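*Asks:* all I have is the shape, not the residue letters:
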């Protein structure tokens, strides 16, 4: 949700409106007509028509035969560029892939992007439960995922409280931590353990473990390594998981020095 208080004085309204139109079209599974877009974006039909025509010309939306508009392929191109920018040096990708191949577990890198814990690179492992959310660009559920906990643990208690208040703590499962006090206790336990974990907090049957790979005074340069595995396996193999994560994190730290 946009903060009206943070609106820049030089905001270009037409650009803002075009992005709202693109968001509305992207959120619709069946596509939208110009009138439907106008209603959802609270714009006039005439204004919406010109915005949609421009977005269609640029390839960001596509007009179908029934008159509805859907997201265009240019959006996919921008997403691929984002993934490449997030991924970093090729050695980072190879390190993640090697860890996934050796353990069978999916591995993810995460860092703060716009003050939000965000997954920036992924290597899938065949033994991990498949979760379609955990892809580059995913920035939800920080309180319920180990990568979010590991990044939030680098902030002050006041900064964490502010983040959790703004983002909320929705219950993804009955095991999700939904109070700030319980969250602080969970982070403290992770610090003592030397590894932040979650078991069945984001998805039933899923567990995640995470360690800090790169620490830095600049929050945006802090990097966390997470692996996802079946919940039962983390409960029986936590020490092995931690040892492997720390080893991989050290390799990543070397690759990311520059």
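*Replies:* Nice, I can see it. Keep in mind it's a predicted model, so treat the numbers as computed, not measured.
*Asks:* can we go C-alpha only for contacts and neighbour counts from here?
*Replies:* Will do.
*Asks:* and residue 111, what element?
*Replies:* For residue 111, the element it lies in under DSSP states H and E is strand 106-113.
*Asks:* other SSEs contacting that strand?
*Replies:* Strand 106-113 sits against helix 90-103, strand 116-123, helix 146-152, strand 223-230, with contacts defined as 3 or more C-alpha pairs under 8 Å, 6 or more residues apart in numbering; DSSP states H and E.
*Asks:* would a markdown table of the ones you listed with distance to residue 56 be doable?
*Replies:* Below are the helices and strands packed on strand 106-113 laid out as a markdown table (distance: least, C-alpha to C-alpha, whole Å):
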| stretch | distance to residue 56 |
| --- | --- |
| helix 90-103 | 35 |
| strand 116-123 | 29 |
| helix 146-152 | 37 |
| strand 223-230 | 38 |
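*Asks:* and residue 114, how many neighbours does it have?
*Replies:* 10 (other C-alpha atoms under 10 Å).
*Asks:* could you check how far it is from residue 105?
*Replies:* Distance of residue 114 to residue 105, computed by C-alpha to C-alpha, to the nearest Å: 28 Å.
*Asks:* what about residue 25, distance to residue 100?
*Replies:* 36 Å.
*Asks:* and the host helix or strand of residue 240, what does it pack onto?
*Replies:* According to DSSP H and E, residue 240 maps onto helix 231-255. Where contact means 3+ C-alpha pairs under 8 Å, 6+ apart, helix 231-255 is packed against helix 90-103, strand 206-214, strand 223-230.
*Asks:* take this one as well and set it beside the first:
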């Protein structure tokens, strides 16, 4: 009797809430299935703290919309192909430039330096957006500029994310020309740096592209966990020393993950 009353109470609450509670619970069910792979109605109901009949009713609607399917052998529920159909329409509508724009502006204002967003195109790091900090000494517009991958912080982030064979082909094609006396032109040394970039999650360069210019960059991920861009902060070497400011590197890394989340990436 108590269980029937609880189920009735939940149904009444859904009705009075205009269906909002049902939507919230349906989303919670999808989250549980995404996390666990599969689950039975009783397991879901226990975790959500609701009656099994409530879960069965909601799952029935999700099954009807092909968002959930039932495993015929085990009787448990799994995410359905409808989720994949919906998700596949998202990446094409997302623009990393649009999703990152306000964060670039915020970082430029906070750290008072130049912030750039770059992608890998035609064997170069191509800057596709930029925000200037109030203390920036330079007024150079990097947007559209093709910069060498091996001599820039963004380039090293993009290189580090490439499969080894793809990176090898690319570097054999473009070489490692020196842009300044500090440019890394030794392949073994570069590979060592790229391993460190992968390990620590960011890249720092000191005067490798231009004398007097220091930069630090972090990766931007898409919904598949692939690196699709790099975001950097650069400034004059005499005052900009990222390694001496852990807060800056941490802030840049968090900002990169925020943009990545907007692109569909989920932290593990």
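*Replies:* Okay, I see it. Every value quoted in this text rests on a predicted model; they were computed, and no experiment measured them.
*Asks:* TM-score for this pair?
*Replies:* For these two chains in superposition, a TM-score of 0.58 is obtained (TM-score structural alignment, normalised by the length of structure 1); 171 aligned residues with a C-alpha RMSD of 2.7 Å.
*Asks:* quick one on the thing from earlier: residues in structure 2 aligned with the strand holding residue 111 of structure 1?
*Replies:* Per the alignment by TM-score structural alignment, strand 106-113 of structure 1 matches residues 114-121 in structure 2.
*Asks:* same thing with stretch 13-24 of structure 1?
*Replies:* Against structure 2, there is no aligned range for stretch 13-24 of structure 1 (TM-score structural alignment).
*Asks:* count of residues packed around the closest residue to residue 95 of structure 2 other than its chain neighbours?
*Replies:* Counting by C-alpha to C-alpha, 6 or more residues apart in numbering, residue 95 of structure 2 lies nearest to residue 263, which is 8.0 Å off, once chain neighbours are set aside. Residue 263 of structure 2 is flanked by 24 other residues according to other C-alpha under 10 Å.
*Asks:* ok, now which ones touch the aligned partner of residue 263 of structure 2 in structure 1?
*Replies:* Mapped onto structure 1 by TM-score structural alignment, residue 263 of structure 2 lines up with residue 256. By C-alpha atoms under 8 Å, 6 or more residues apart in numbering, the contact list for residue 256 of structure 1 reads 89, 92, 214.
*Asks:* return the residue of structure 2 aligned against the last one.
*Replies:* When structure 2 is aligned by TM-score structural alignment, the residue opposite residue 214 of structure 1 is residue 221.
*Asks:* let me see the contact set for the spatially closest residue to that match that is not a sequence neighbour.
*Replies:* Nearest residue to residue 221 of structure 2, sequence neighbours excluded (C-alpha to C-alpha, 6+ apart): residue 227, at 4.4 Å. Residue 227 of structure 2 makes contact with 158, 161, 219, 220, 221 under the criterion C-alpha under 8 Å, 6+ apart.
*Asks:* by neighbour count, which of the residues you listed wins?
*Replies:* With neighbours taken as other C-alpha under 10 Å, the top of the contacts of residue 227 of structure 2 is residue 219, carrying 31 neighbours.
*Asks:* tell me how far that one lies from residue 213 of structure 2.
*Replies:* 20 Å.
*Asks:* how about residue 85 of structure 2?
*Replies:* Distance from residue 85 of structure 2 to residue 213 of structure 2, counting by C-alpha to C-alpha: 46 Å.
*Asks:* the more surrounded of the two?
*Replies:* Neighbour count, other C-alpha under 10 Å: between residue 85 of structure 2 and residue 213, residue 213 has more, with 17 against 12.
*Asks:* that one touches residue 236, doesn't it?
*Replies:* Yes: applying C-alpha atoms under 8 Å, one finds residue 213 of structure 2 in contact with residue 236, separated by 4.9 Å.
*Asks:* how near is the equivalent of residue 144 of structure 2 over in structure 1 to residue 185 of structure 1?
*Replies:* Matched across to structure 1, residue 144 of structure 2 falls on residue 137, judged by TM-score structural alignment. Going from residue 137 of structure 1 to residue 185 of structure 1 by C-alpha to C-alpha gives 28 Å.
*Asks:* hang on, the earlier thing: for residue 177 of structure 1, find the nearest of the helices and strands packed on strand 106-113 of structure 1.
*Replies:* Taking C-alpha to C-alpha, helix 146-152 is the member of those nearest to residue 177 of structure 1, at 11.2 Å.
*Asks:* quick one: the closest one to structure 2 mean distance?
*Replies:* Mean deviation of helix 146-152 of structure 1 relative to structure 2 after superposition (mean C-alpha distance after the TM-score superposition for structure 1): 0.4 Å.
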